[in-house]
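Engineer: Sequence and predicted structure below; questions after.
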Amino acid sequence: MDASDIRILSAASALPGPPVDNAALARRFGLDRLWEQWVDTFIGTGTRHLAVDLDSGEITSSLVDLGAEAGRLALERAALRSSDIDVIVFASATPDALLPTTVNLVAERLGINDIPSYQLQSGCSGAYQALALARQLLLARDCRNALVLGGDVLVKHFDLTIDMSKLPPAELVNMLLFGDGAGAAVLTRDKLPGTTALRRVVHRVTGEGRAPGQSVEWFGLADRHLDKPAAQEDYKAIEESVPLMSAEIVKEILDDLHWTEHEVDYLLPPQLSGKMAERVTETLNMSGAEEITCVRETANTGNAVPFIQLERVLPQMVGGDRALGITVESSKWIKAGFALERV
């Protein structure tokens, strides 16, 4: 079976609560109007969805809640039942717990049982890794349909009592860039007419000799009181590296498929921030491709991002249309991408 015969039947997403804009964040943390304008100008994220009520501190959604919601909607859109799924894969950097795994709790919510399940621990590239794994499993095993999910609940790393005005930039930026959410897609090996072929999925670790651009700690009982930040980010290093690495992965995919950039109809760029998406798009200079972006409304939702972009682009594609999805994970510098074609 040709690897390009794997098709995407549907995509869906789930976001917690109402959108929270920059003004609401500023009010909640006692920040001034200049701070709000700085976020709008230099970050470019307008709103995000958070799995916590900022006023009460109450957790409103878990990653399992969001994953199950996205998975259920993806199955409905694919016109499949839970019993039609032969393998399930979930990617996240922020699972609800170390054990039991989020993938198995989501499977239980969806009524999926007695099939192989896989959970990948990764940042923004995890969703691409999950798609690649599911694609290979459909090709190598006696499987017909796969449910692939990704998501993150990053608000768990926020300290709602902290004075944000005193945070160093490497910590503050994490509270501005990210939102919470989950997404899902249904893959099949059936050659159904009018569906979208997943032509390629690639991911490469390229971090040898490079310091991590982002770190997220996991605190256990022995170290939870240590004086170290839960998350921090080297945004300058990311600004320098992401556009270049995005161009590298685009070139690799296009060369592999013998496509030219002028034959790409849709571009799904990395969604670190609104400004970063603009910078990457300018660097790639694929003016003939329509940009599919979500970061200004959802912020960076980690492993949910590609599914939100897929949810937006799949209904727009018609016969012969081609799309490229690109991401760069800065934790230890992973570049990833996929190629789609409506057949």
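Structural biologist: Sure thing, it's come through.
Engineer: Going by C-alpha atoms from here, please, whenever you check contacts or count neighbours.
Structural biologist: Noted.
Engineer: Now do the same contact list for the closest residue to V328 other than its chain neighbours.
Structural biologist: Closest residue to V328 apart from its sequence neighbours, by CA to CA, 6 or more residues apart in numbering: K335 at 4.5 Å. The contact partners of K335, by CA atoms under 8 Å, 6 or more residues apart in numbering, come to S125, H203, R204, V205, T206, M245, S246, I249, I326, T327, V328, E329.
Engineer: Most widely separated two among those residues?
Structural biologist: T206 and I326 (15.1 Å; CA to CA).
Engineer: which of these two has more neighbours?
Structural biologist: I326 (26 against 13; other CA atoms under 10 Å).
Engineer: What's the separation between the residue nearest to V328 and M245?
Structural biologist: 6 Å (CA to CA, to the nearest Å).
Engineer: just G44 next, same as before
Structural biologist: In terms of CA to CA, G44 sits 21 Å off from M245.
Engineer: could you pull out the helices for the stretch 151-300 of the chain?
Structural biologist: Remark: helices assigned in the stretch 151-300 of the chain by DSSP state H, counting those that start in this stretch are 169-177, 235-257, 274-284, 295-298.
Engineer: swap in the stretch 1-150 of the chain?
Structural biologist: 22-28, 33-38, 63-77, 102-110, 126-140.
Engineer: Any idea which of those helices gets closest to S215?
Structural biologist: In terms of CA to CA, the element of these nearest to S215 is helix 126-140, at 15.2 Å.
Engineer: Show me what the closest one is packed up against.
Structural biologist: Helices and strands touching helix 126-140, by 3 or more CA pairs under 8 Å, 6 or more residues apart in numbering; DSSP states H and E, are strand 87-92, strand 117-121, strand 145-152, strand 181-188, strand 196-205, strand 334-342.
Engineer: could I get those strands as a markdown table with distance to N285?
Structural biologist: Formatted as a markdown table, the helices and strands packed on helix 126-140 follow (distance: least, CA to CA, whole Å):
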| stretch | distance to N285 |
| --- | --- |
| strand 87-92 | 30 |
| strand 117-121 | 32 |
| strand 145-152 | 29 |
| strand 181-188 | 28 |
| strand 196-205 | 21 |
| strand 334-342 | 17 |
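Engineer: and the comparison structure, right after this:
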Amino acid sequence: MTVIRAVPIGTGHYLPERVVENAWFTERLETTDEWIRTRSGIERRHFAAEGQKTSDLAIEAARAALADTGLQGSDIDAIVLATATPDQTFPSTATRVQHAIGMTSGYAFDLQAVCAGFIFALANANALIVSGQARRVMVIGAETFSRILDWEDRATCVLFGDGAGALILEAREGEGTSTDQGILSTDLHSDGQFNDLLYVDGGVSSTGTVGVLKMQGREVFKHAVSKLTAAGHAAMEKAGVTSDEVSAVVPHQANLRIIKAVAQKMNLTDDRIVITVQDHGNTSAASIPLAMSVARTSGRVKAGDLVLMEAIGGGLAWGAALMRW
């Protein structure tokens, strides 16, 4: 049976020029490089320059993805941009990207599911393509989390970084089997009862301020391992594949211990896991597309590879997606 698949055709990413090593924090907070590395695996991260906005990062990633595919902005039908740190309350950051890349028709919108944002955006982009509402969709994750950190909270401010990644999907015919190229399955979840585990203490209708990030790290860790494992298994079951068939895992780059714990529970060997957290920190919705772009550039992800992606963020919101390049 012939079906329409949303097939990945190119990636791109952008990191701000400023690199912040762990030593920067040890000079300002009561912490050590060893403490940060042991608990998170992070060695450095990138911070946006003064005046550099989330849209600036997203635009550079979008241009890199277009260059990777040889397309122009006018060839894109839709942009779905995942971010928890938009330029403005409205309009969407995606429309800024749309204008900057010369996309004069179609539509662009933001999606907010915090660190799980890219998985949710990917699922929405897939639906747009499968339903025939778009032929080519650019999915972007972009964040400037350095704007919402509490610099006196050593448990959280050392964990995050800024960056952007983009993936272009194109409608192509498949046979409706697990050997098809494209998105094979997605598995999305959220549960608002866990709101207070990871949130920002500000908002337009509550405080009228931006606020700063608050997190109960131990509780988030426990939920992350169990929920990501379950979502990963569900995505594979929906597609009719096993973990032995997965070529690469591109997880949300939040914490090395979470990444390894989930991989172990899913019987995925370390050599199949793409890890960039040591160099980028947690870039929230940007982390998966950023890591995916780095993996493709380095040859870790190639045509024909079956790739599992998974993420969890505030909400709690979490999910997984399975895609063949």
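Structural biologist: Cool, got the structure. Since the model is a prediction, treat every value here as computed from it, not as a measurement.
Engineer: TM between them?
Structural biologist: Remark: TM-score between the superposed chains equals 0.89 [TM-score structural alignment, normalised by the length of the second structure]; 318 aligned residues with a CA RMSD of 2.5 Å.
Engineer: got the contacts of K335 of the first structure as CSV, with distance to G150 of the first structure columns?
Structural biologist: Output for those, formatted as CSV (distance: CA to CA, whole Å):
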residue, distance to G150 of the first structure
S125, 10
H203, 16
R204, 19
V205, 19
T206, 22
M245, 22
S246, 21
I249, 21
I326, 15
T327, 14
V328, 16
E329, 14
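Engineer: Looking at those, which is nearest I115 of the first structure?
Structural biologist: S125 (24.5 Å).
Engineer: What is the neighbour count of the closest one?
Structural biologist: S125 of the first structure, neighbours per other CA under 10 Å, totals 32.
Engineer: likewise the one 5 residues further on?
Structural biologist: Residue crowding around A130 of the first structure was assessed by other CA under 10 Å; the count is 27.
Engineer: Then L184 of the second structure?
Structural biologist: Neighbour number of L184 of the second structure under other CA under 10 Å is 26.
Engineer: picking that back up, how about the residue nearest to V328 of the first structure, what's its match in the second structure?
Structural biologist: Under the alignment (TM-score structural alignment), K335 of the first structure pairs with W318 in the second structure.
Engineer: now its match: how far from M236 of the second structure?
Structural biologist: 15 Å.
Engineer: Contacts only, for V39 of the first structure.
Structural biologist: Applying CA under 8 Å, 6+ apart to V39 of the first structure gives the contacts N22, T45, L176.
Engineer: Looking at neighbours, which among those residues is most surrounded?
Structural biologist: So for the contacts of V39 of the first structure (other CA under 10 Å), the most neighbours sit at T45, 25 neighbours.
Engineer: Now for it: which residues touch it?
Structural biologist: Going by CA under 8 Å, 6+ apart, the list of residues near T45 of the first structure reads V39, L176, L177, S273, G274, V295, R296, E297, T298, A299.
Engineer: hmm, back to that, save the helices of the stretch 1-150 of the first structure as CSV, and put in distance to T281 of the first structure too.
Structural biologist: Shown next, in CSV, are the helices of the stretch 1-150 of the first structure (distance: least, CA to CA, whole Å):
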stretch, distance to T281 of the first structure
helix 22-28, 24
helix 33-38, 22
helix 63-77, 28
helix 102-110, 33
helix 126-140, 19
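Engineer: How about the contacts made by the closest residue to I148 of the second structure other than its chain neighbours?
Structural biologist: Nearest non-adjacent residue to I148 of the second structure, counting by CA to CA, 6+ apart: V212, 4.6 Å away. Residues in contact with V212 of the second structure (CA under 8 Å, 6+ apart) are I148, L149, D150, V200, D201, G202.
Engineer: Map V212 of the second structure across to the first structure for me.
Structural biologist: Checking TM-score structural alignment: V212 of the second structure goes with A230.
Engineer: ok, that match to S62 of the first structure distance?
Structural biologist: For A230 of the first structure relative to S62 of the first structure (CA to CA), the value is 19 Å.
Engineer: again, but for G302 of the first structure
Structural biologist: 15 Å.
Engineer: ok, those two, which is more surrounded?
Structural biologist: Set side by side, G302 of the first structure and S62 give different neighbour counts by other CA under 10 Å, the larger being at G302 (30 against 20).
Engineer: Report how many residues lie close to the closest residue to that one other than its chain neighbours.
Structural biologist: Spatial nearest neighbour of G302 of the first structure, chain neighbours left out: C124 (4.8 Å); criterion: CA to CA, 6+ apart. Neighbours of C124 of the first structure under the rule other CA under 10 Å: 31.
Engineer: What residues does C124 of the first structure make contact with?
Structural biologist: So C124 of the first structure contacts A93, G302, N303, V305, T327, V328, E329 (CA under 8 Å, 6+ apart).
Engineer: Could you find the counterpart of the third one in the second structure?
Structural biologist: To tie it back to what came earlier, the one meant is N303 of the first structure. Match for N303 of the first structure (TM-score structural alignment): A285.
Engineer: how close does that match sit to R63 of the second structure?
Structural biologist: A285 of the second structure is 18 Å from R63 of the second structure, by CA to CA.
Engineer: Which of those two has more residues huddled nearby?
Structural biologist: A285 (36 against 22).
Engineer: Map A239 of the second structure across to the first structure for me.
Structural biologist: Here A239 of the second structure is matched to L257 in the first structure, going by TM-score structural alignment.
Engineer: Could you check how many residues crowd around its match?
Structural biologist: 12.
Engineer: ok, it to T102 of the first structure distance?
Structural biologist: Distance from L257 of the first structure to T102 of the first structure, by CA to CA: 35 Å.
Engineer: Next: A130 of the first structure.
Structural biologist: Here the distance between A130 of the first structure and T102 of the first structure works out to 14 Å (CA to CA).
Engineer: Mind listing the shared neighbours of the two?
Structural biologist: Common neighbours of A130 of the first structure and T102 (CA under 8 Å, 6+ apart) are F90.
Engineer: and the aligned partner of A185 of the first structure in the second structure, how far is that from G217 of the second structure?
Structural biologist: Matched by TM-score structural alignment, A185 of the first structure corresponds to L167 in the second structure. The spacing between L167 of the second structure and G217 of the second structure, counted by CA to CA, is 30 Å.
Engineer: So if I had to pick from those two, which one is more boxed in?
Structural biologist: L167 (27 against 12).
Engineer: how many other residues sit next to the nearest residue to that one once chain neighbours are set aside?
Structural biologist: Excluding the flanking residues, the one nearest L167 of the second structure by CA to CA, 6+ apart is T11, at 4.5 Å. Neighbours of T11 of the second structure under the rule other CA under 10 Å: 30.
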